[in-house]
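Trainee: Fold the following, please.
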Amino acid sequence: MNRRRFIALTGGALTAAAILAACGDNTPTSGTVATTAATNATTAASAATTAAGAATTAATTAASATTAAANVAPNGIKLVLLNQSRGQAAALEALAKTYLAQTGVEVTINTAGPTDYLQKLQASSQSGDMPDMYSALAKYNDMAPYYKAGWAMNLQPEMDKGWSKNFSSSVLKQITWKEGNPQGLQPGIYGAPWEINTYAVLGNPTIFKKAGLDLSTPPATMPEFIDQLKKINNSKSAPFLLASSNTALFIQHYVSNFLTDDEISQTFGGKLPWKSDAWRNALQLIVDLRDAGAIANNALPTGSSDNATGEKEFFNVQDLATYYDSAVSISVAKTTAPDFTTFISFPLPKAGNGKLEPRSVGGFGRGMAINPKGKHPDEALKFIKWMTDPAQEKQMFDTVPLLPANPNALDTSKLSPQVTGFSSLVDKTQVISNPLKAQVNEAMQKGIQSLVLKEKSVDQVLDDLEAAQRS
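Mentor: Model prediction:
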């Protein structure tokens, strides 16, 4: 992949990514990158060619479940779910058929897709014609207005009655809106997720082998990883890449080698300074990767489809050795490159001089919020509870795939190498109470790109982050 071709692929400019960041929350969660991954044109085009196969698989699974269940005549109750994810649409539709057979309740899956979802949700709220249920994303600033306007049932009482058993303790912490949250929302739980998202490194063993390296034992420390990336660069292959839109997540992930979750959260809230040794060490990693020749083409992809560009290079072109991405990328690979099954995932290597065990960014992914003003909120609650039971989450994992939020739905002994790295981080994710400000996220993206291009120093970028925090 030459530089000219790479630049043509990335299109757009950094300002486009910055504008997107300013328009919505970039809190490190699966929803943010899931949206980025799913919105790209490459995924959408390739998905069209494989959708029939995915739908058939999901339908077959549903048919089997339906046969096993007692067929119940439709009872006239109809629910509508506004779904954000195209990648999960076939699995949701299959589960809706199973639910109809078991309960007689008809659930219509209205899939908007990640590009149009928030626009459709806003239009529905303004017209007062909200669906019975809608995708609850881990994008706090985007979802809070609907929750505050009374369009989401507080699920805390149901959790207290025993529903909480379907979620890990870390997920429960992440989905709970606490007193004094920056969005001013009443304390409670307003969405129930069925997936968990973590971030890790995707690796192509074939490219490692070309450089005389064996990826069967992934690098454990960052110095070891960088040394391997140098050898890959010397073998004339592209070593490493991450999307510009994921750079803040990448730095947040790495700084956990030096800061606790509370210290990261306090930094995001403006109570601790950005200009500290911990954040300096984290940003220095970009400089070290740059100086080692580890960053493919000496530039990060930018623009609204930057993550899609990186995923295309890794999954479709297959000329990239490693790529930093979220667990959602596994479903992207299954959709766009179903024959590429030799890649693996592994945790981001820990810092050689780290003081703490690193924790992944991520946490809860997509799920559902219930409209308490709908015609059948109690029936919608029954459906969402059913969706988070182990059997349904396991079916979602098998057909999408995704990491289930219900700890009883994941059999770690049967995981593929593509999923193992992500799943190993499920209990090692950060729990951050303060979201990263959009202005800081924008400054982080611009600053890291400037480090890659040798336009600014680490301390200059830290100054920019301090200024953005005060703005």
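Trainee: Could you use CA atoms for every contact and neighbour count after this?
Mentor: Noted.
Trainee: Tell me how far residue 287 lies from residue 457.
Mentor: To residue 457, residue 287 is 9 Å away according to CA to CA, to the nearest Å.
Trainee: Tell me which of these two has more neighbours.
Mentor: With neighbours defined as other CA atoms under 10 Å, residue 287 and residue 457 compare such that residue 287 has more, 20 against 17.
Trainee: quick one: which helix or strand includes that one?
Mentor: With the criterion set as DSSP states H and E, the secondary-structure element containing residue 287 is helix 277-291.
Trainee: Now show me the structure for the sequence below, then we'll compare the two:
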Amino acid sequence: MTATLKDCGFLVAFLTRVWCRSAGLIGLAQGDGSEEGAMTRHNGMDRRRFLTLTGGGLGAAAILGACGDDDPAPAPTTTAAPTTTAAPTTTEAAAPELSGSLRWGAMSLQGLPYFDEVQPTIDSFTALHPGVSIEMEEIAPDGYTEKLVSYMAVENMPDLFFSHNGWVDLFAQQGVTLDMRPYLEADPDLNVDAWYPSMLQVCSTVALGDQAAGEMHCQGMSADVNTFFYNIPMLEAAGLELPGEGFTWDDMAEYARVLTTGDVIGYAPASNNPDNAHGPIGAFGGDFLDEEAQVMLIDDNFRAGLRALWDPVIEGVFATPEQITAAGGPHDGFIGGRFAMVEGAVWSVPALRASEFEWDVHTLPDGTHGTRGGGGTAGWGISSQTEHPDVVWELIKHIYGPAYVPWMEGGAVVPPLKRYADDPRWRQPPPNNHQAFIDAARSIIISPIGGPFDSAGGIHYAEFDGAFRRYVIEGQSMDDALAPYEENMNAALAESPAVRRDIPIEVPG
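Mentor: Next up is the predicted model:
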């Protein structure tokens, strides 16, 4: 199977503040809005706004704006290329003698560290290495992956650029990025043992088609897993205890019923986004893919997770995608008092610190199988065309060294490196309950890779949104709402297989 890079992709869910304000997205994954304001993920690009992460992108975080025309001109295409693997040649002692000119491609998302911290990092690195010059190149979110493919086609790639775990396999298959595992295995200061295994796994390739497993094609900056935030004064005024250990999806629905009054809606989740819905589905023991049979796992556990998420939307106590969009996005809706509770992740913290009320965070609620949360990471890819891989690697080490301090101080990361586990700089309030981010990282669940699950070109987002609308809006039974979803996904899997990404969990704390 050869993947294609067609849209703004998985990241659009990751970059929340800009994302939420300009496109009305939620969570760690992205979608594109229908005329009704639906938050669906579209496998083709048009003028309609994306209305997630994420990702990244959650989960993630998020992107903005239109990503193309109704009938976009085809992007330059490339044939699947053998993976380029870096071979380190420099040593720590040689680092002061570094020289060369680099370009750093930064997605132009002002207000987020993936953009705001690039130039300060360049300045501090080049001060240490005067023989190195680095040009920061802004790349607009519109058609981001298309631009990278176009740059590659004319051999004009930035040496380092913004990436996301949802793009790892796509970029690797297209020959866009360099496999940095040889550096991670050889460097005494930043090696595989320095990272939490879950962070290595989400940025590693899976065995899919001709692509080998275990290659490192992204360096993530944070362990980002969905949680929820709550307005403390609203809960206290309603006579509700603050969420604690054992808080369940039944509790969440009951809290939302009590809190939904007047213009206030109890909870705002990304209910039609499969990356976010993966959390409650997993909490009830469900999952998307039977990898061996290459069919969807639509069983009682799967349905139970969806009912926990979708039934309160029908009831009017969980917000609809349209209500979230009308509030300016989940963060603005929470800060403005429209939502008493809201889904988010650690990258939500800088935006929520603008709140004038006290708030805190909790893991997603428990189901019959505990808590699970969709998640991922954003960070950096290294171009397969770079002429200075050793210099870029030294820059990567600097990013995770002195240049990482502002990231921690900004409150938007759970560090992916063990060395920062007890560093107080990323644990400053608000919120008070940073342990929730750590516990959430232990519960991470990642969507499958490949086939209809592709973050660029797959049908999963649109099909899942269709099931949501049949059940929630049209009032169909759960079985009737899921039948076309299951049929279409299974047909797509028959033509192009997918792989589950199982994550080993080891996190700070």
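Trainee: Tell me how the two chains score on TM-score.
Mentor: TM-score for the superposed chains, counting by TM-score structural alignment, normalised by the length of the first structure: 0.76, backed by 413 aligned residues with a CA RMSD of 3.5 Å.
Trainee: if we can go back for a sec, quick one: the helix holding residue 287 of the first structure to the second structure mean distance?
Mentor: Between helix 277-291 of the first structure and its aligned partner residues in the second structure, the average distance after superposition works out to 2.1 Å, using mean CA distance after the TM-score superposition for the first structure.
Trainee: Would you mind finding the match for residue 219 of the second structure in the first structure?
Mentor: If you follow residue 219 of the second structure across to the first structure using TM-score structural alignment, you land on residue 192.
Trainee: Residue 348 of the first structure matches what in the second structure?
Mentor: With TM-score structural alignment defining the correspondence, residue 348 of the first structure maps onto residue 364 in the second structure.
Trainee: can you give me the strands in the stretch 301-450 of the first structure?
Mentor: Taking DSSP state E, counting those that start in this stretch as the criterion, the stretch 301-450 of the first structure contains strands spanning 320-326, 344-346, 362-364, 367-370, 403-404.
Trainee: mind putting those strands in CSV, distance to residue 170 of the first structure and mean neighbour count included?
Mentor: CSV is the format used below for the strands of the stretch 301-450 of the first structure (distance: least, CA to CA, whole Å; neighbours: other CA atoms under 10 Å):
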stretch, distance to residue 170 of the first structure, mean neighbour count
strand 320-326, 18, 26
strand 344-346, 21, 25
strand 362-364, 8, 30
strand 367-370, 16, 28
strand 403-404, 13, 28
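Trainee: Can you redo those as CSV, where the extra columns are distance to residue 423 of the first structure?
Mentor: Output for those, formatted as CSV (distance: least, CA to CA, whole Å):
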stretch, distance to residue 423 of the first structure
strand 320-326, 11
strand 344-346, 9
strand 362-364, 12
strand 367-370, 18
strand 403-404, 7
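Trainee: So for residue 86 of the first structure, which of the ones you listed sits nearest?
Mentor: Put simply, out of the strands of the stretch 301-450 of the first structure the one that sits nearest residue 86 of the first structure is strand 367-370, at 13.6 Å, with distance taken as CA to CA.
Trainee: State the distance from the nearest residue in space to residue 365 of the second structure that is not next to it in sequence to residue 468 of the second structure.
Mentor: What sits nearest to residue 365 of the second structure in space, not counting adjacent residues and going by CA to CA, 6 or more residues apart in numbering, is residue 248, at 4.5 Å. Distance of residue 248 of the second structure to residue 468 of the second structure, computed by CA to CA: 22 Å.
Trainee: With residue 239 of the second structure instead?
Mentor: Going from residue 239 of the second structure to residue 468 of the second structure by CA to CA gives 32 Å.
Trainee: okay, the two: which has more neighbours?
Mentor: Taking other CA under 10 Å, residue 239 of the second structure and residue 468 do not tie; residue 468 has more neighbours (25 against 11).
Trainee: Identify the residues contacting that one.
Mentor: With contacts taken as CA atoms under 8 Å, 6 or more residues apart in numbering, residue 468 of the second structure has the following neighbours: 271, 272, 310, 481.
Trainee: ok, back up a step: what number of residues are in the vicinity of the match of residue 219 of the second structure?
Mentor: Taking other CA under 10 Å as the criterion, the count of residues near residue 192 of the first structure is 29.
Trainee: Identify the residues contacting residue 366 of the second structure.
Mentor: By CA under 8 Å, 6+ apart, the residues touching residue 366 of the second structure are 246, 247, 248, 249, 283, 372.
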